[in-house]
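J.: I would like to see how this sequence folds:
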Amino acid sequence: MSLSNIYKKKPLVHCITNTVAANFTANGLLAIGASPIMADEAIEAEEMVRIADALLLNIGTLHETTAKTMLIAGKAANKKGIPVVLDPVAVGASLYRQQIVKEILAQIQIDCIRCNVGELAVIAGVPWESRGVDSGEGQIDIIETAKLVANTYNTLVFVTGSTDIVTNGKETFQIQGGNERITQVTATGCLLSAICAAGLAADDRNVATLQAVSSSYKRAAELAGEQPYIGSFQISLLNALERLSQGEKEWTLL
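T.: Got it, this is the predicted structure:
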């Protein structure tokens, strides 16, 4: 699977995401040929799922309304049979976030949990010192913990970092590359979760699909990192994603 598959199939992704990331996530999906729906009203959640090819649940700016919407939409997505991706942003920052994530995992079959190592630790119940949306600090065997979470919830797990880890609990891949400046631009992780949803909708729901998404995103970050200033990074990342999705190999980023 590559971004070109998403570009060809043009899946529609229903994103229940956070206010910080909504605009960048929508533009990133459009850049690779997917279509975004950015709707978080509970009343229309089932209707939106009916026309969607995948669902993203992102708890970045969680509140009572979006929590309710996520549960309604997630159950509707399971009934329809479309992939559901959970991005448990800063799940360790509050008991409320932990409670909602537990409810989501208990009531909805999640196809992929896309998280950082700190979020993984919280979901697995491993002691960890969280720092808001950052990964925080602690000691953890990332691969074994990711496999544990994957097997516990019968889901794919995608842990991002300097080396990405993707696993289904049995097969595990490590993907290197990228550019550390991606951590200095908000919403890049949230966009990645949305691309995972698009990828799972456009291709097989397996670990190989996430491996391909990780490799493509890291390559896009490397290309964007050629720009000298952080303010150009976000734009260059979108440019790189668009061109990778269209099969371009060599170019000069503007």
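
J.: contacts, neighbours, all on C-alpha from now
T.: Noted.

J.: now the closest residue to G33 other than its chain neighbours, what's its secondary structure?
T.: Distances taken as C-alpha to C-alpha, 6 or more residues apart in numbering place Y7 nearest to G33, at 4.3 Å, with adjacent residues excluded. What DSSP: H, G, I helix; E, B strand; the rest coil gives for Y7 is helix.

J.: ok, Y7 - contacts?
T.: By C-alpha atoms under 8 Å, 6 or more residues apart in numbering, the contact set of Y7 is 32-34, 245-246.

J.: from these, which ones fall inside helices?
T.: Of the contacts of Y7, the ones assigned to helices by DSSP state H are S245.

J.: Next, format the contacts of Y7 as CSV and append distance to C15.
T.: Below are the contacts of Y7 laid out as CSV (distance: C-alpha to C-alpha, whole Å):
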residue, distance to C15
I32, 15
G33, 15
A34, 12
S245, 20
Q246, 23
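
J.: Second chain to compare with the first, below:
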Amino acid sequence: MAYPPLGDMLAALRETTPLVHCMTNYVAMNSTANLLLATGASPAMLHAPEEVAEFTALAGALSINIGTLSTPWAESMQLAARTANASQTPWVLDPVAVGATAFRQQVCQALLPHWPSVIRANASEVMALTGLASQGRGVDATASTDDAAHAAISLAQRQHCIVAMTGETDFLTDGTHHFRLTGGHPLMPRVTTLGCGLSALVAGFVAANREHPLTATLAALACFSIAGHRAGQRADGPGSFQVALLDALYQLTPDDLSSLSQVEALHAV
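T.: Model prediction:
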């Protein structure tokens, strides 16, 4: 199967500047907005039930992150996801620590019937969503992407969506086509909310490339991988890394994305 160059996905993002409606956690709002702006998308952070449905219908994509859940936020997320499904607006689910509490499991189980376009999660979260694990240690992954590859494929097939499972090595699947992505830098797990920002960035890429959601998701992950590697070469620690990552995302070119991505298509898992 032929896929367009990853660089085309970044070029489309910067040409269209998609508006991404981010329903994300308190910790991630600022950093997520900056990551989107640095890469070329436009962020908005809205949670009030009085306006989320109206705004979701106007946005290019929706990103839902359950990091700091509350009952009012969960209700707003339901409204937004329902609207996205009805209006055919692509949306991304980031099921933060879904295996940690019954409340998180219930919220995610209520969101899944609204058919997210992409689920972006770590291995433990993927396994929790597929019922293969009932416990998770906060937002940290306790399983590797290799351990959870079959769970990711099963989840993608069940939900008719793309599953982007990120970690030391990333695994991407639509249930039929599978990819492994390497790169990044060891400092990335030392900076909070990078995964949250990546989920929103996936939403932006899919909004700008609706005809190629799988390639768009892969391009978003590749952006983070290349930029993370470059930022790590300049940084002295987590603080300077965060600043360097924003600069690296801003400086990334479509040619960089097409030539430097460490992507492997997998024929069997």
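
J.: all helices in the first structure, in order from the N-terminus.
T.: 3-9, 22-31, 45-51, 64-80, 95-107, 117-124, 142-153, 188-202, 207-224, 230-245.

J.: elements contacting the last one?
T.: Using 3 or more C-alpha pairs under 8 Å, 6 or more residues apart in numbering; DSSP states H and E as the contact criterion, the neighbours of helix 230-245 of the first structure among helices and strands are helix 3-9, helix 22-31, helix 207-224.

J.: winner for burial among those helices?
T.: The highest mean neighbour count among those, using mean count of other C-alpha atoms under 10 Å, belongs to helix 207-224: a mean of 22.

J.: so it matches what in the second structure?
T.: On the second structure, the counterpart of helix 207-224 of the first structure by TM-score structural alignment is residues 214-231.

J.: superposed on the first structure, where does the matching stretch end up, distance-wise?
T.: Superposing on the first structure and averaging over aligned pairs (mean C-alpha distance after the TM-score superposition for the first structure), stretch 214-231 of the second structure comes out at 1.2 Å.

J.: re the thing from before, of all the helices and strands packed on helix 230-245 of the first structure, which one is nearest I113 of the first structure?
T.: helix 207-224 (10.9 Å; C-alpha to C-alpha).

J.: and the gap between the aligned partner of R131 of the first structure in the second structure and W115 of the second structure?
T.: For R131 of the first structure, the aligned position in the second structure is R137, judged by TM-score structural alignment. Plainly put, R137 of the second structure is 26 Å away from W115 of the second structure if you go by C-alpha to C-alpha, to the nearest Å.

J.: again with A11 of the second structure
T.: 27 Å.

J.: same check, this time on L245 of the second structure
T.: 31 Å.

J.: Have a look at the two and say which one is more surrounded.
T.: Applying other C-alpha atoms under 10 Å to L245 of the second structure and W115 shows that L245 carries more neighbours, namely 25 against 19.

J.: picking up where we left off before, the match of R131 of the first structure against T101, yeah?
T.: No: using C-alpha atoms under 8 Å, R137 of the second structure makes no contact with T101, being 10.1 Å away.

J.: show me what contacts L155 of the second structure?
T.: 126, 129-130, 163, 175.

J.: ok, the contacts of Y7 of the first structure in the second structure, which still hold?
T.: Using both residues aligned by TM-score structural alignment, their matches' C-alpha atoms under 8 Å, the second structure keeps these contacts from those: 32-34.

J.: Include distance to A90 of the first structure when you put the residues you listed into TSV, please.
T.: What follows is these, written out as TSV (distance: C-alpha to C-alpha, whole Å):
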residue	distance to A90 of the first structure
I32	27
G33	29
A34	26
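
J.: Most neighbours among those residues, which one?
T.: When neighbours are counted by other C-alpha under 10 Å, I32 leads these with 26 neighbours.

J.: Can you find the partner of that residue in the second structure?
T.: Alignment note (TM-score structural alignment): I32 of the first structure maps to T39 of the second structure.

J.: Distance check, that match against Q251 of the second structure.
T.: Taking C-alpha to C-alpha, one finds T39 of the second structure at 8 Å from Q251 of the second structure.

J.: now for the helix or strand hosting S259 of the second structure, which elements pack on it?
T.: Here S259 of the second structure sits within helix 254-260, counting by DSSP states H and E. The contact analysis (3+ C-alpha pairs under 8 Å, 6+ apart) places helix 254-260 of the second structure against helix 6-16, helix 213-234.

J.: follow-up on the earlier one: enumerate every residue touching the match of R131 of the first structure.
T.: With C-alpha under 8 Å, 6+ apart, R137 of the second structure has these contacts: 97, 99-100.

J.: same question, E211 of the second structure
T.: Counting by C-alpha under 8 Å, 6+ apart, E211 of the second structure has no contacts.

J.: Excluding sequence neighbours, find me the nearest residue to the residue positioned nearest the centre of the first structure.
T.: Nearest to the mean C-alpha position of the first structure, counting by C-alpha atoms, centre = their mean, stands S193 at 1.2 Å. Distances taken as C-alpha to C-alpha, 6+ apart place R114 nearest to S193 of the first structure, at 6.0 Å, with adjacent residues excluded.

J.: what about the counterpart of the one you found in the second structure, distance to V243 of the second structure?
T.: Matched by TM-score structural alignment, R114 of the first structure corresponds to R120 in the second structure. Remark: distance between R120 of the second structure and V243 of the second structure (C-alpha to C-alpha) = 23 Å.

J.: Which stretch of the first structure is the following helix or strand past the helix holding S259 of the second structure matched to in the alignment?
T.: Next along the chain after helix 254-260 of the second structure, taking DSSP H and E as the criterion, comes strand 262-266. Using TM-score structural alignment, strand 262-266 of the second structure lines up with nothing in the first structure.

J.: Okay, buried residues for strand 262-266 of the second structure please.
T.: Neighbour counts over strand 262-266 of the second structure (16 or more other C-alpha atoms under 10 Å) mark V263 as buried.

J.: by contact count, what packs against that strand?
T.: If you count contacts as 3+ C-alpha pairs under 8 Å, 6+ apart, strand 262-266 of the second structure packs onto strand 178-182.
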